[in-house]
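>>> Return atomic coordinates for the entry below.
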Amino acid sequence: MITTLTPDLTTAVPAELARQLNLRPGTQLDWEADADGLVIHVKAIEPSREELLKRVRELGRKHKREGVDAIGDLIRERELEHDMRERVLS
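A predicted model of the protein is given here:
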């Protein structure tokens, strides 16, 4: 497979290769050339559990709306459902 360097020296991983190697966004690639610079070895490095947790927390913050207590709303919703269930069953 052939890729081309962009002017800012980046290149894309071919989709077929990314699927084959199970590469996902956030996977780091460790590039290394042999002594003559003729062969380039690339090793995929999976993000650590800490890094994955950090990303998940950022996603949560990104979607949090100002002034909204989502957890409190969920608790109140569950309490209402519980009360309705109790009334129906009694």
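>>> CA atoms for contacts and neighbours, from now on please.
Fine.
>>> right, and Thr4 touches Thr11 too?
Yes - with contacts counted by Cα atoms under 8 Å, Thr4 reaches Thr11, the gap being 6.0 Å.
>>> in this structure, which spans are helices?
Per DSSP state H, the chain carries helices over the ranges 15-20, 49-63, 70-89.
>>> Redo the ones you listed as CSV? Include mean neighbour count and distance to Ala35.
Formatted as CSV, the helices of the chain follow (neighbours: other Cα atoms under 10 Å; distance: least, Cα to Cα, whole Å):
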stretch, mean neighbour count, distance to Ala35
helix 15-20, 11, 25
helix 49-63, 11, 32
helix 70-89, 11, 56
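>>> now the other sequence, so there's something to compare against:
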Amino acid sequence: MITRLTGKNQVTVPAEIARKEGMRPGTRLEWRATDRVHILEVRVLPDPASLAAYLRGRGNRSRKQSGSAVDRLVEQRTEEENAGGKG
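The predicted model follows:
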């Protein structure tokens, strides 16, 4: 697909690519020049709001499964004290 750069340095993303990548108005793109002449890389950046929604609550599950870091440290120290007292 071929697009044209406008006088304001804007590029239109072909509709087929925009749909495939889930791009909407406001989607951020990261542009990078490569070592190869006239070859650019463009990466679609995740929407911060959707990323936050995806991550929301994920830490709580692992914290519930393994307990807090403080609880693990107290348990470890108790085990060390009990092991040190025997012998």
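>>> picking up where we left off before, could the helices of the first structure be laid out in TSV, adding distance to Ala33 of the first structure?
As requested, these are exported to TSV (distance: least, Cα to Cα, whole Å):
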stretch	distance to Ala33 of the first structure
helix 15-20	20
helix 49-63	27
helix 70-89	50
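>>> for the ones you listed, which one sits closest to Gly26 of the first structure?
helix 49-63 (9.0 Å; Cα to Cα).
>>> measure the residue positioned nearest the centre of the second structure to Leu73 of the second structure for me?
Nearest to the geometric centre of the second structure sits Leu51, at 6.7 Å (Cα atoms, centre = their mean). According to Cα to Cα, to the nearest Å, Leu51 of the second structure and Leu73 of the second structure sit 31 Å apart.
>>> The second structure: strands as residue ranges?
Ranges of strands within the second structure are 29-33, 40-44, based on DSSP state E.
>>> So which of these is nearest Glu79 of the second structure?
strand 40-44 (49.3 Å).
>>> list the helices and strands that closest one packs on?
In terms of contacts (3 or more Cα pairs under 8 Å, 6 or more residues apart in numbering; DSSP states H and E), strand 40-44 of the second structure is packed against strand 29-33.
>>> mean offset of the strand it packs on relative to the first structure (after superposition)
Aligned to the first structure and superposed, strand 29-33 of the second structure gives a mean residue distance of 0.5 Å (mean Cα distance after the TM-score superposition for the first structure).
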